[in-house]
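Student: Need a 3D model of the sequence below.
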Amino acid sequence: MTTHHSHDTGHDAGPDTGHGSVNAMAVSATLHCLAGCAIGEIAGLMVGTALGLATGWTVALSVALAFVFGFTLSSLPLVKTGLGVAAALGLVLAADTVSIATMELFDNLVMALIPGAMDAGLVNVVFWVGMMISLAVAFVAALPVNRYLLQRGKGHALIHGYHGQATEPEGFRRFIPDLATPTLVAVIVAFMVGGLVVAAADELGDEPGGAPSHASATR
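Tutor: This is a model prediction of the structure:
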């Protein structure tokens, strides 16, 4: 795919660069970053809880993993097209850093404002509801940021031209999975709903007349 970026249409690979196109690209880019952030945050919280880390260290680990997973998910499609790992990572750092940073700022701010959400364990309804709310707020906050960057040929516009290339991957690149954004989002939603259901079942088991669950019995 040839690159024909201009100051006005650097974010698009074709002549149709209306507001609908920009909005669709901004939504897709934001959802992709959100998926990486969610995976990293949940992984960090699970590790922090398992290791018994203090809240501050757990949050720091979650933020770090959010960046790691966010950058990784954006780099894999570029590497699959034939781009070198270093070159792909360089593009992704330039494209996604602002978006992920915006998400993490608002996500953690909302979690801090929800009473008990930061200190809630994984088997806790407050945690999962708080996570859902915070990620939704993070998406709303990052969407206009990504749209602004796309309109100026920055952000995901820097890597948009590499997506959808028809070149056949070779070597190890053949084994890189095609992780479509809707698939990632569906997996994250399913995982979070599952966590909420487990937490609700555990709390119901703690109520009088309910059989104590294994998680509640060990607290």
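Student: can we go C-alpha only for contacts and neighbour counts from here?
Tutor: Fine.
Student: before we move on, what SS does residue 24 have?
Tutor: helix (DSSP: H, G, I helix; E, B strand; the rest coil).
Student: could you check the distance from it over to residue 116?
Tutor: 36 Å (Cα to Cα, to the nearest Å).
Student: Same question for residue 130.
Tutor: Distance from residue 130 to residue 116, by Cα to Cα: 9 Å.
Student: One more: residue 44?
Tutor: 18 Å.
Student: With neighbour numbers in mind, choose between those two.
Tutor: Using other Cα atoms under 10 Å, the more surrounded residue of residue 44 and residue 116 is residue 44, with 22 against 14.
Student: what sits against that one?
Tutor: The neighbourhood of residue 44, defined by Cα atoms under 8 Å, 6 or more residues apart in numbering, consists of 58, 59, 61, 62, 63, 65.
Student: Which strand or helix spans it?
Tutor: Using DSSP states H and E, the element containing residue 44 is helix 19-51.
Student: to compare against the first, here's another:
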Amino acid sequence: MSGHAQQAAAGAGWGMAVSATLHCLTGCAIGEVLGMAIGTTAGLGNGVTIALSVFLAFIFGYALTARRVARTGLPLRQAVRIALVADTLSIAVMEIVDNAVLVALPGAMDAGLGTVTFWLSLGFALAVAFVVTVPVNRWLIARGRGHAVVPHAGH
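Tutor: This next block holds a predicted model:
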């Protein structure tokens, strides 16, 4: 475990987990909204729309972390590797929960992009996914994984 990972693991608390999950939520939300908007507008089936949303959530989640890591001076290739290690489980949990909630909500997957139902359902699903993912990130960080491996400027 690197010195940074040891330091993060030693200080792993709910605040750090919430911060890591908010970061994850940002990428997931961008991908989810974009995927749902494309799928809904194009009239794609629910399965294809969900697959597109999940794919884009991973892409945006990894991209945001890799961008942040690259700002610390690490080469982009190394930043991408760190993002893959740091975010995969967090994004996966968030996407599983988020999409399970969307599928379970009556009318959510059939709501049009311009409806209140669409936006309220998506917001609710992401909020539930956030709550479920915070303990996952805390567990990862406490073990020197997840965002514990993400270098920050000034460290």
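Student: returning to what we had before: just the contacts of residue 44 of structure 1 now: which is nearest residue 3 of structure 1?
Tutor: residue 65 (32.4 Å; Cα to Cα).
Student: For whatever residue of structure 2 lines up with the closest one, give its distance to residue 3 of structure 2.
Tutor: Alignment note: residue 65 of structure 1 maps to residue 56 in structure 2; criterion TM-score structural alignment. From residue 56 of structure 2 across to residue 3 of structure 2, the span is 32 Å (Cα to Cα).
Student: of these two, who's got more company?
Tutor: residue 56 (22 against 11).
Student: What's residue 144 of structure 1 aligned with over in structure 2?
Tutor: So, by TM-score structural alignment, residue 144 of structure 1 is matched to residue 135.
Student: Show me which positions of stretch 128-140 of structure 1 end up buried.
Tutor: 128, 129, 130, 131, 132, 133, 134, 135, 136, 137, 138, 139 (16 or more other Cα atoms under 10 Å).
Student: ah, wrong one, I meant stretch 142-155 of structure 2
Tutor: Going by 16+ other Cα under 10 Å, stretch 142-155 of structure 2 has these buried residues: 142, 143, 144, 145, 146, 147, 148, 149, 150, 151.
Student: Adding secondary structure and distance to residue 113 of structure 2, write those out as JSON lines.
Tutor: Shown next, in JSON lines, are the buried residues of stretch 142-155 of structure 2 (DSSP: H, G, I helix; E, B strand; the rest coil; distance: Cα to Cα, whole Å):
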{"residue": "142", "secondary structure": "helix", "distance to residue 113 of structure 2": "39"}
{"residue": "143", "secondary structure": "coil", "distance to residue 113 of structure 2": "40"}
{"residue": "144", "secondary structure": "coil", "distance to residue 113 of structure 2": "40"}
{"residue": "145", "secondary structure": "coil", "distance to residue 113 of structure 2": "37"}
{"residue": "146", "secondary structure": "helix", "distance to residue 113 of structure 2": "33"}
{"residue": "147", "secondary structure": "helix", "distance to residue 113 of structure 2": "33"}
{"residue": "148", "secondary structure": "helix", "distance to residue 113 of structure 2": "37"}
{"residue": "149", "secondary structure": "helix", "distance to residue 113 of structure 2": "37"}
{"residue": "150", "secondary structure": "coil", "distance to residue 113 of structure 2": "35"}
{"residue": "151", "secondary structure": "coil", "distance to residue 113 of structure 2": "38"}
